[in-house]
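**Q** Sequence isn't available, so here's the structure alone:
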């Protein structure tokens, strides 16, 4: 059984590689369930897929220095930007697919953490439009 350990995930927002700041990256996609059960279904629930949606969850190690993470993310607040994520920062291939699309930057946590903690910023952005998977 093939196994995988994430060691060098690639994460980009708005064309900027943020991998050096990213501690955790998750892209989830889902489809609404639409109940189309009728009396003709003979007691079995019938479902069809409805609207698709996704979410890009990221945990960053914060950096507020000039031209670092905070100065990159702050101007994006309230905008829809492109994203790209890959399991590895190597070239896109059949064994390293790229997932791309757009997300709404609907929030930013410039300061997050407790005394003695690393400065982090956890965010979760909804996708806007289609998410594509590419292998070349």
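**A** Good, I have the coordinates. The model shown is predicted, which means the values in this text are computed figures rather than measured ones. Numbering: from 1, shown residues only.

**Q** C-alpha from now on. contacts and neighbour counts both.
**A** OK.

**Q** Kindly provide the distance from the most centrally placed residue in the chain to residue 48.
**A** By Cα atoms, centre = their mean, the mean C-alpha position of the chain lies nearest to residue 56, the distance being 2.0 Å. Going from residue 56 to residue 48 by Cα to Cα, to the nearest Å gives 25 Å.

**Q** One more to weigh against that first structure:
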């Protein structure tokens, strides 16, 4: 089994590479579980998969300079831009799949932190529609 260390992950939002601003990326995929247990289930719960969903969480290092992170995310606030994430910024392939879809930019924290902290923001963007995984 291959192991990896996240050193140069890739994140693009609205077709713009924002990897230089991100220090943490988490793409979480899940499905609802629906209980279909009946009296004939032999005393065991039976489950089926229901609706699927995903969420993209990112820790951004804030940059308020003109045309940098703050301005780009502020412009996208309340919209559903496309995104792409990969474990590595290397070429997409069987050992470096890309995940794509649309997320709702539902939150933005232009100022967050305490005295002496790095200016950063932890955000979570819920997915809208399907999430795709591709190796080419």
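**A** Yep, it's here. Small disclaimer: the values here were computed from a predicted structure and weren't measured.

**Q** just to revisit the earlier point, correct me, but the residue nearest to the centre of structure 1 touches residue 12?
**A** No - using Cα atoms under 8 Å, residue 56 of structure 1 is not in contact with residue 12, being 11.2 Å away.

**Q** What is the neighbour count of the closest residue to residue 35 of structure 1 other than its chain neighbours?
**A** In space, and not counting its chain neighbours, residue 35 of structure 1 is closest to residue 47: 4.8 Å by Cα to Cα, 6 or more residues apart in numbering. As a burial measure, residue 47 of structure 1 scores 12 neighbours (other Cα atoms under 10 Å).

**Q** mind checking what residue 47 of structure 1 lines up with in structure 2?
**A** Taking TM-score structural alignment, the alignment pairs residue 47 of structure 1 with residue 47 from structure 2.

**Q** count of residues packed around residue 12 of structure 1?
**A** 16.

**Q** Contact partners for it?
**A** 18, 19, 83, 84, 85 (Cα atoms under 8 Å, 6 or more residues apart in numbering).

**Q** Taking those together, which two end up most distant?
**A** Taking every pair in the contacts of residue 12 of structure 1 and measuring Cα to Cα, the maximum separation is 12.0 Å, between 19 and 83.

**Q** any shared contact partners between these two?
**A** Common neighbours of residue 19 of structure 1 and residue 83 (Cα under 8 Å, 6+ apart) are 11, 12.

**Q** how far away is residue 35 of structure 2 from residue 130 of structure 2?
**A** In terms of Cα to Cα, residue 35 of structure 2 sits 23 Å off from residue 130 of structure 2.

**Q** do residue 66 of structure 2 as well
**A** Counting by Cα to Cα - residue 66 of structure 2 and residue 130 of structure 2 are separated by 33 Å.

**Q** Would you mind telling me which of these two has the busier surroundings?
**A** Each of residue 66 of structure 2 and residue 130 has its neighbours counted (other Cα under 10 Å); residue 130 has more, 12 against 9.

**Q** Next up, identify which helix or strand the more buried one is on.
**A** Assigned by DSSP states H and E, residue 130 of structure 2 belongs to neither a helix nor a strand.
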